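Novice: got a structure for you, letters missing:
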């Protein structure tokens, strides 16, 4: 499946869903008076009653009231995106493809029409994340609460908040459609070309301008940053409705936390072979592997005995045909993991065991 950064596609709004409470009230041991039994019966009946549309609507409105003030609109040159207030020091986390090469930004909050100014703190395109810092932290602007995204479950109701098509403070609704997706972003049109693991797939509408905003659960916690929307090449690269992807909040906290503390990413958590490679084709002009064009001295590949000219065809049990497939295979690994690399040298297939390095 091809994907593009959100400023390149549009998705349809999914229908609202209702949920039911299945909690039961357990009785206590020992004798109970008739009056108390009647009260318990009333509480039990109330507990198993389905949540009404009004109750769900009230939950939505509470979440929006609590979280939307932490979501801002970012103007980066001629590009427009969204961001989330990360802390009370004025740091705002967003996508790297939103900030691009810009160093200064105009920021608009949900509660004010006044334009704030901000400067780049650090951009990390490999994970499509960046942090900017407001020159002045205005009153009333509060930091968002980030959830532990490892606890996100398929079927959870979520809200996407941001500035789609420049419509600031917009909210759409959907569910978590899947977790653990590995997705490669297009490198054209301002995208970073990043391969990002463990992404959250959602049916909440993600449109141009939503990038860098908030994907929020009904507890008012950010579970991810909307980043990509799927496109269907069979339909002329038009949008595939209801398929969007968000960088999980745990990854956001890890990367943004390092940037805020050190001004850069000191521990990416991304595995690497420490090579420069390019896709090669076979006699039928079909992708057939990754040729090693440079090896970092002392890096993972160097220690495993790989050298310039080798053609990598497999990492562990995964076939490698393109540089993208190699990047995606590495995205499922961690620095320090032990695996094997199958490669071709001088027309002969060889295998080496390698301890993966860090990107």
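Specialist: Received the coordinates, thanks. From a predicted model like this one, the values you see are computed outputs, not experimental measurements.
Novice: make it CA atoms for all contacts and neighbour counts henceforth
Specialist: OK.
Novice: all strands of the stretch 151-300 of the chain, in order?
Specialist: Secondary structure of the stretch 151-300 of the chain, counting by DSSP state E, counting those that start in this stretch: strands at 157-162, 170-184, 195-202, 214-217, 222-232, 238-248, 271-272, 275-281, 287-295.
Novice: want to throw those strands into a markdown table with mean neighbour count and distance to residue 47?
Specialist: Shown next, in a markdown table, are the strands of the stretch 151-300 of the chain (neighbours: other CA atoms under 10 Å; distance: least, CA to CA, whole Å):
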| stretch | mean neighbour count | distance to residue 47 |
| --- | --- | --- |
| strand 157-162 | 28 | 21 |
| strand 170-184 | 20 | 24 |
| strand 195-202 | 24 | 30 |
| strand 214-217 | 28 | 22 |
| strand 222-232 | 28 | 28 |
| strand 238-248 | 24 | 33 |
| strand 271-272 | 22 | 48 |
| strand 275-281 | 18 | 59 |
| strand 287-295 | 20 | 59 |
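Novice: Comparison target, given below:
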């Protein structure tokens, strides 16, 4: 799903990271390249790698400690990998592979909705390798591209990951991406948090759900097909996001842009997965909605020019504000609306119950109304 040039500064076309490597091919690769990782360590506070710190002596003079060495940083990486990788699994869905993160000790595993697709039964392999376990879909929520599956039998020692606080994620933090890129189980890559608060729309082609997701974490850590549903981890050993999308630029032929990947923030993962575990489905999405079905319309120059309202849900936000089928929405709040994608991106940053102004065209006349947003 393309976005206009005017919106590229805040939104990129992206594609889902579900692997396209057939299972049989992954097994062949695995015979030569795959290795499992097991073990754990007691969590410790990480050293301030690459920075100087210090304390004051008796005279009040500040004593500056030496910067952490490369060996210190390497030790931190290895500690985090030993601690977290056992909580990252490989999920086989038919002939394809994806990743997942152990959510609790009852066998619930969180992953992407585009990883599970329409499949209900799965084979799950833990980081330690061995025979895969069977699992069943609990529920999938494509609008946020998240899903939860549950192991039919919980293996001894199954370790749940620790999910971090999304509010504490900062640009420049070192992160590790863990998953099964191209079917290579228990792979780890390294990078930084490149940006936070990104709103990104994934295409529906290539296995994506077409979801528009707000507040995503952008990272330079290499993430590739098969990393979907895995873990983006900080040096405290906390999962701060679920790698989901890779940026793709139509000017580059739709290929992935190296070093630009996106992860669903941990706060949203906990919200959605927590509801699925507790209720078997999502009961409170927290996503704003106008309550319409629409389509992108073009102007005389065949350029996207707004969203035509095809259907209005009775009792929904648009219906209460007097918006009718045939109206063409051109602005919501401070954002120009040219496509369905731009409308979805604007609503993704809003909340149910929030009031906003909607501008639309009807019979050649422009109207603006205040709308109290509903819930998707």
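Specialist: Structure received. Remember, predicted model here, so these are calculated numbers, not experimental data.
Novice: TM-score for the pair, please.
Specialist: Once the chains are laid over each other, their TM-score by TM-score structural alignment, normalised by the length of the first structure reads 0.92; 339 aligned residues with a CA RMSD of 1.7 Å.
Novice: about what we covered before: dump the strands of the stretch 151-300 of the first structure into TSV; add distance to residue 311 of the first structure as well.
Specialist: Shown next, in TSV, are these (distance: least, CA to CA, whole Å):
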stretch	distance to residue 311 of the first structure
strand 157-162	43
strand 170-184	22
strand 195-202	21
strand 214-217	41
strand 222-232	31
strand 238-248	32
strand 271-272	16
strand 275-281	8
strand 287-295	4
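Novice: Of those, give the one that comes closest to residue 2 of the first structure.
Specialist: Minimum separation from residue 2 of the first structure across the strands of the stretch 151-300 of the first structure (CA to CA) falls at strand 222-232, 5.7 Å.
Novice: Mean deviation, that closest one versus the second structure?
Specialist: After superposition onto the second structure, strand 222-232 of the first structure sits on average 0.6 Å from its aligned residues (mean CA distance after the TM-score superposition for the first structure).
Novice: Can you check which part of the second structure that strand sits on?
Specialist: Mapping strand 222-232 of the first structure onto the second structure (TM-score structural alignment) gives residues 239-249.
Novice: From the chain's centre, how far out is that stretch? Work that out for me.
Specialist: Put simply, stretch 239-249 of the second structure sits 5 Å off its chain's centre (CA atoms, centre = their mean, to the nearest Å).
Novice: Around residue 24 of the first structure, count how many other residues there are.
Specialist: If you count neighbours by other CA atoms under 10 Å, residue 24 of the first structure ends up with 12.
Novice: In the second structure, what residue corresponds to it?
Specialist: Alignment note: residue 24 of the first structure maps to residue 54 in the second structure; criterion TM-score structural alignment.
Novice: Correct me if wrong: that match contacts residue 62.
Specialist: Yes. Residue 54 of the second structure is within contact range of residue 62, at 6.6 Å (criterion: CA atoms under 8 Å).
Novice: tell me the contacts of residue 316 of the first structure?
Specialist: 339, 340, 341, 342 (CA atoms under 8 Å, 6 or more residues apart in numbering).
Novice: Can you list which of the residues you listed carry over to the second structure?
Specialist: Of the contacts of residue 316 of the first structure, the ones still in contact in the second structure (both residues aligned by TM-score structural alignment, their matches' CA atoms under 8 Å) are 339, 340, 341.
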